[in-house]
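**Q** Sequence and computational prediction follow.
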Amino acid sequence: MKFVIATPSDRYADACRSVLGDLPGVEVRMGSGPETGWDCDAAILNTPLAHERYGSCPEIEKVQILVNRRNDGVPGIILTVPPTGMDSAVTDPGGAALEEWVLRSMELCVSEFAMAFPERTENAAILVHLEGAGFDNVDIDAPLRGLRRFFDHSQHLLRR
């Protein structure tokens, strides 16, 4: 499996390269979802954005697989980051909680993809657009620690 970590931010891209750049099967790209996910099979998106653009109703604590029929340049399979019921616009979870949330979101989304598409998993490419997934934060270090922990614990998934 390959992962494309993307962002339009120079600062975030530099931080991604610093934290994730040594990992096989992880590529950092700059730009929007359509600009960076052109060769990806799936994209991980935050629930409000995913459901607004691609339909269906969110379910608390559940990853949903949506089909992108919009021909908008974003991959055809959308994996929704499971909503927690916590309003992050009102509540700042803090660095440790944010790191754990990113780690758990990645685990759940990738696991759901693997269960739904076992025949595609080994060669799949998944787009993780930081802003699109909701993994961006003023303190980008916490989300990147969560991503790094996911990749460190999931080495068997990464293409070499």
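**A** Alright, I've got the coordinates. The model shown is predicted, which means the values in this text are computed figures rather than measured ones. Numbering: from 1, shown residues only.
**Q** contacts and neighbour counts: CA atoms only from here.
**A** Will do.
**Q** residue closest to the middle of the protein?
**A** Val128 (3.3 Å; CA atoms, centre = their mean).
**Q** I'd say it and Ala6 touch.
**A** Yes: if you go by CA atoms under 8 Å, Val128 and Ala6 touch, sitting 6.2 Å apart.
**Q** Tell me which stretches of this protein form helices.
**A** 10-20, 33-36, 47-54, 95-116, 130-133, 141-153 (DSSP state H).
**Q** so which of the ones you listed gets nearest Ile78?
**A** helix 47-54 (7.2 Å; CA to CA).
**Q** Can you give me every residue that contacts Phe150?
**A** Phe150 sits next to Leu103, Met106, Glu107 when contact means CA atoms under 8 Å, 6 or more residues apart in numbering.
**Q** one more time with 6 Å, if that's ok
**A** Shown in contact with Phe150 (CA atoms under 6 Å, 6 or more residues apart in numbering): Leu103.
**Q** how close does it get to Gly134?
**A** As defined by CA to CA, to the nearest Å, Phe150 lies at a distance of 16 Å from Gly134.
**Q** what do you get for Cys40?
**A** From Cys40 to Gly134 the distance is 18 Å (CA to CA).
**Q** what do you get for Ala42?
**A** The spacing between Ala42 and Gly134, counted by CA to CA, is 16 Å.
**Q** what's the answer for Pro34, then?
**A** Separation of Pro34 from Gly134 (CA to CA): 16 Å.
**Q** Put this next to the first one:
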Amino acid sequence: MKYVIASTSKVDVDKCRAALVGIAGVEYRVGNVPDTWLGCDAAVVWWPLAHEQYGGIPKSGVAQVLFSSLEGDAPEVILATPPGPGGTSGVGPTDPEIEDYTFTSLDESIREYLRLFPGCRDKATILIHLEVAGINRRDMKAPLRGIERFLRVRR
């Protein structure tokens, strides 16, 4: 599986590129989702945004695969991150909580994608747009540790 890590912030993309150097199968892009999703089969989207735009009913702790009917705005397959308990964001304020949230939200989203599309394991390209996936922070150190952990897990 390949990943496109994107952001509207060139500074954040550069931080990702530096922190994730040496990890194969990752491409970096700068821009909004419509500017960065070309060639991607699916996009990870933070659950409130995903369900508001693409439907479905959020379920605490459960990542969901949704489908976009909006041409040109996003890939057809939308990977809604799992909501926290009681429909909360699911992320605490500390660095370890942010790191774990980042890892878990990406991991659960991709596992759900692979459950529904097992034949795509080796050929899919997934967009992880930092702002849209809900994992961008002013200080990117903790999210980057979570992203690195996620990218190093063999699925």
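**A** Received it, and whenever you're ready, just let me know what you need. The model shown is predicted, which means the values in this text are computed figures rather than measured ones.
**Q** where does the TM-score land?
**A** Once the chains are laid over each other, their TM-score by TM-score structural alignment, normalised by the length of structure 2 reads 0.93; 154 aligned residues with a CA RMSD of 1.7 Å.
**Q** ok, back up a step: of Pro34 and Gly134 of structure 1, who's got more company?
**A** Using other CA atoms under 10 Å as the criterion, Pro34 of structure 1 and Gly134 rank with Gly134 on top: 18 against 14.
**Q** Tell me, how many residues neighbour the nearest residue to Ile57 of structure 2 once chain neighbours are set aside?
**A** In space, and not counting its chain neighbours, Ile57 of structure 2 is closest to His51: 6.7 Å by CA to CA, 6 or more residues apart in numbering. His51 of structure 2 has 18 neighbours, counted by other CA under 10 Å.
**Q** swap in Asn136 of structure 2?
**A** 18.
**Q** just the one 5 residues further on next, same as before
**A** A total of 16 residues lie near Lys141 of structure 2 under the criterion other CA under 10 Å.
**Q** Please apply the same query to Asp14 of structure 1.
**A** A total of 14 residues lie near Asp14 of structure 1 under the criterion other CA under 10 Å.
**Q** ditto for Glu131 of structure 2
**A** 17.
**Q** what's the distance between it and Asp122 of structure 2?
**A** 26 Å.
**Q** Next: Ala43 of structure 2.
**A** 16 Å.
**Q** Neighbour count: these two, which is higher?
**A** Ala43 (28 against 9).
**Q** Report the spatially nearest residue to the more buried one, omitting neighbours in sequence.
**A** Going by CA to CA, 6+ apart, Ala43 of structure 2 has Leu127 as its nearest residue, at 4.5 Å.
**Q** Next up, the contacts around the one you found.
**A** Tyr3, Val4, Ala43.
**Q** change it to 10 Å
**A** Leu127 of structure 2 is in contact with 2-6, 26-29, 33, 36-45, 74-75, 78-79, 133, counting by CA atoms under 10 Å, 6 or more residues apart in numbering.
**Q** Which among these count as buried?
**A** The neighbour-count criterion (16 or more other CA atoms under 10 Å) marks 2-6, 26, 28-29, 33, 36-37, 40-45, 74-75, 78-79, 133 among the contacts of Leu127 of structure 2 as buried.
**Q** distance of Thr80 of structure 1 from Glu100 of structure 1?
**A** Distance, Thr80 of structure 1 to Glu100 of structure 1, by CA to CA: 17 Å.
**Q** more neighbours, the two?
**A** Thr80 (26 against 18).
**Q** How many residues are close by Pro118 of structure 1?
**A** Applying the criterion other CA under 10 Å, we find 12 residues in the vicinity of Pro118 of structure 1.
**Q** Ok, Ile110 of structure 2 next?
**A** Ile110 of structure 2, neighbours per other CA under 10 Å, totals 26.
**Q** I'd say it and Val44 touch.
**A** Yes: using CA atoms under 10 Å, Ile110 of structure 2 is in contact with Val44, at 8.4 Å.
**Q** Find residues that contact each of those two.
**A** Common neighbours of Ile110 of structure 2 and Val44 (criterion: CA under 10 Å, 6+ apart): Ala63, Gln64, Val65, Leu79, Ala80, Thr81, Ile126.
**Q** burial count for the residue mapped onto Asn32 of structure 2 from structure 1?
**A** Aligned counterpart of Asn32 of structure 2 in structure 1: Ser32 (TM-score structural alignment). Using other CA under 10 Å, Ser32 of structure 1 is surrounded by 18 other residues.
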